[in-house]
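> Take this sequence and fold it.
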Amino acid sequence: MVLRKAVLLGRGFKPNFFGKQAETRICIVSSMSGIRSFVSGSVHNSAKGAISRFANAISLELAPEKIYVSNIRPGGCDTGLYDENIVKSRIAKIRESFGFGSDPDDIRLMPPSSVGKAIVNILSSDGHITSVNIVARGQMPHEGS
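This is a model prediction of the structure:
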C-alpha cells in the first residue's frame, strides 16, 4: 500500500503541478532496510527496497524538468516502536544473526530529529543530494555508520 501510494504520488510530480518555480526538491523517506536485509525481513526489506528504487528512477525521470528527488534511508529511530518487548525480542534475534550480542536493551537508535536535519540539509544544499543513508553511531550491521 505504501509503495502504491508513493508511485501514484510520484507520477503526479509534473512541471505544471508545481507552477513556475525555478526548481522543485522532493525528499522521499524510505529505510536502510531497503538496502540491508535481515533475518525474517523478506517482505519488509523488499517493500522498502522498492521504495528506494522508485525514488532513484523517478529522480532520473524528473531531473530534466528541474524537479530533484532525494531518497533518505534512515536506520532505527527512537519513535517508540522499539519499546515493545516483542519488537525488542525480534531485534535481539536479528542482532544475533549478524554476530552482535543479543541483549534486547542494547538497541542503538537515533532521534527522529536526525532525519529532520537530513531533510533540511538536502533542501538547503546548493547541490542535488540524491540519497542519504543515516544510522545511529554503532547501529548494526555498521553499513553506513
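> Every contact and neighbour count from this point should use C-alpha atoms.
Noted.
> What residues of stretch 3-21 count as buried?
Of all the residues in stretch 3-21, those buried under the rule 16 or more other CA atoms under 10 Å are L3, G10, F13.
> measure that stretch end to end?
Length of stretch 3-21, first residue to last, CA to CA, to the nearest Å: 27 Å.
> Report the buried residues of the lengthiest helix in the chain.
Longest helix in the chain, counting residues (DSSP state H): helix 42-62. The neighbour-count check on helix 42-62 (16+ other CA under 10 Å) flags 45-52, 54-56, 58-59, 62 as buried.
> one more, for comparison:
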Amino acid sequence: MKVQGKTIVVTGANGGMGVAVVKQLLEEGAQVVGCDLKGDQLTGLGQEKLVIFEGDLLEESFVRHVFSEANERFGKIDGLVNAAGMAQQATPIEETTLDMWHNLLDINMTLLFLSCREAVNYMKKQQNGTIVNVASISAVRPRPGLQSYIASKGGAESFSRALAIELAHENIRVNTVHPGPCDTNMLEQFAAEGTDMEKAKEDIFKRSVPMGKLLTPENIASSIVFLLSEEANMVTGATLNVDGGRGI
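Got it, this is the predicted structure:
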C-alpha cells in the first residue's frame, strides 16, 4: 500500500491515463479527488474513497473549490497529479492557428499552473506534499507537425523543475513523467487527418519505441504512484521517462 492514507488530487482523471492513475491510487490505499470536465469513467470506482468533481480546471474559482472541498472532506492534501492534457493533430507550422496554439498552452500549461498554485497553499501549511506533472517524451524527442504541443510539454517540464527548487525547503517534491506513445484514445489525435490508425500504430508509433510495443496507461500510472510514495522521498526536480526507450 504505497500511498496508504494519502489524499491525492488528480486532474484529467476521466481520460485513459487519468482513470488508470485513479485506480492504482485507490488500490494502493489513497483517498482520491478526481477532476475533469466529465467523470463518467470514474463512477463506482472508489465509493467513499473517491470524490469526483466535474468542471473546467481553467476556471480559478473551480480550482479553488476543488481543493477547498478536498481539504474539508479529508483534512489534508498530500499529492497532486496533473494528468490533464491536450494533443495536437500533426499540422505544419504555417497551418497552425493562433487559437490552436493558445488552446494547447492553456490545457497543457495554464491548467497545470493553476492546480499547482492551489495545491501549494495547502502543502506549505503541512510542510509536506508531492506533485507529479505528466508531460511527454516528445519534449525531448520531437516529431514533425507537433511544434505547439511539444512547446507546451517542454514548458511543463521546465515549470516543474523551477517549482521543485522553489519548494524543496518546504518539503514539497515536484517531478515530471514523460510518457512515450501510449495506447489510449489520445494517440489517434496526434495523427494527420485521414490516417489509418491501426496501420499507424504498427508502422509509426510502435516502431518509434525501441522495446517494440506501445505503453499502457497502467505503465504510466505505476511510475506516478512510485513518485508519490515514500519510496521516492528524496526525488525532486526529476524527469522520469516511461517510454520503452524512445527518449534514448
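> related to what we said a few turns ago, can you list the buried residues of helix 42-62 of structure 1 in JSON lines and add distance to K93 of structure 1?
Listed next are these as JSON lines, based on distance: CA to CA, whole Å:
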{"residue": "N45", "distance to K93 of structure 1": "16"}
{"residue": "S46", "distance to K93 of structure 1": "20"}
{"residue": "A47", "distance to K93 of structure 1": "21"}
{"residue": "K48", "distance to K93 of structure 1": "20"}
{"residue": "G49", "distance to K93 of structure 1": "22"}
{"residue": "A50", "distance to K93 of structure 1": "25"}
{"residue": "I51", "distance to K93 of structure 1": "26"}
{"residue": "S52", "distance to K93 of structure 1": "25"}
{"residue": "F54", "distance to K93 of structure 1": "30"}
{"residue": "A55", "distance to K93 of structure 1": "30"}
{"residue": "N56", "distance to K93 of structure 1": "31"}
{"residue": "I58", "distance to K93 of structure 1": "35"}
{"residue": "S59", "distance to K93 of structure 1": "36"}
{"residue": "L62", "distance to K93 of structure 1": "41"}
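> of those residues, closest to D105 of structure 1?
Nearest to D105 of structure 1 among those, counting by CA to CA, is N45 at 23.2 Å.
> Work out the gap between stretch 202-219 of structure 2 and the centre of the chain.
What separates the centre of stretch 202-219 of structure 2 from the centre of its chain is 19 Å, taken as CA atoms, centre = their mean, to the nearest Å.
> which one in structure 2 is aligned with G116 of structure 1?
When structure 2 is aligned by TM-score structural alignment, G116 of structure 1 is paired with A221.
> What helix or strand is that match located in?
helix 217-228 (DSSP states H and E).
> what sits up against that helix?
2-3, 16-17, 20-21, 24-25, 79, 81, 130-132, 175, 177, 179, 182-184, 232-233, 235, 242 (CA atoms under 8 Å, 6 or more residues apart in numbering).
> for that helix, which positions count as buried?
P217, E218, N219, I220, A221, S222, S223, I224, V225, L227, L228.
> sec struct for the residue at minimal distance from the centre of structure 1, please.
Nearest to the geometric centre of structure 1 sits R73, at 2.4 Å (CA atoms, centre = their mean). When classified by DSSP: H, G, I helix; E, B strand; the rest coil, R73 of structure 1 comes out as strand.
> which position in structure 2 aligns with it?
Checking TM-score structural alignment: R73 of structure 1 goes with H178.
> List the contacts of that match.
Neighbouring residues of H178 of structure 2 by CA under 8 Å, 6+ apart: V134, A135, S136, I137, T239, L240, N241, V242, D243.
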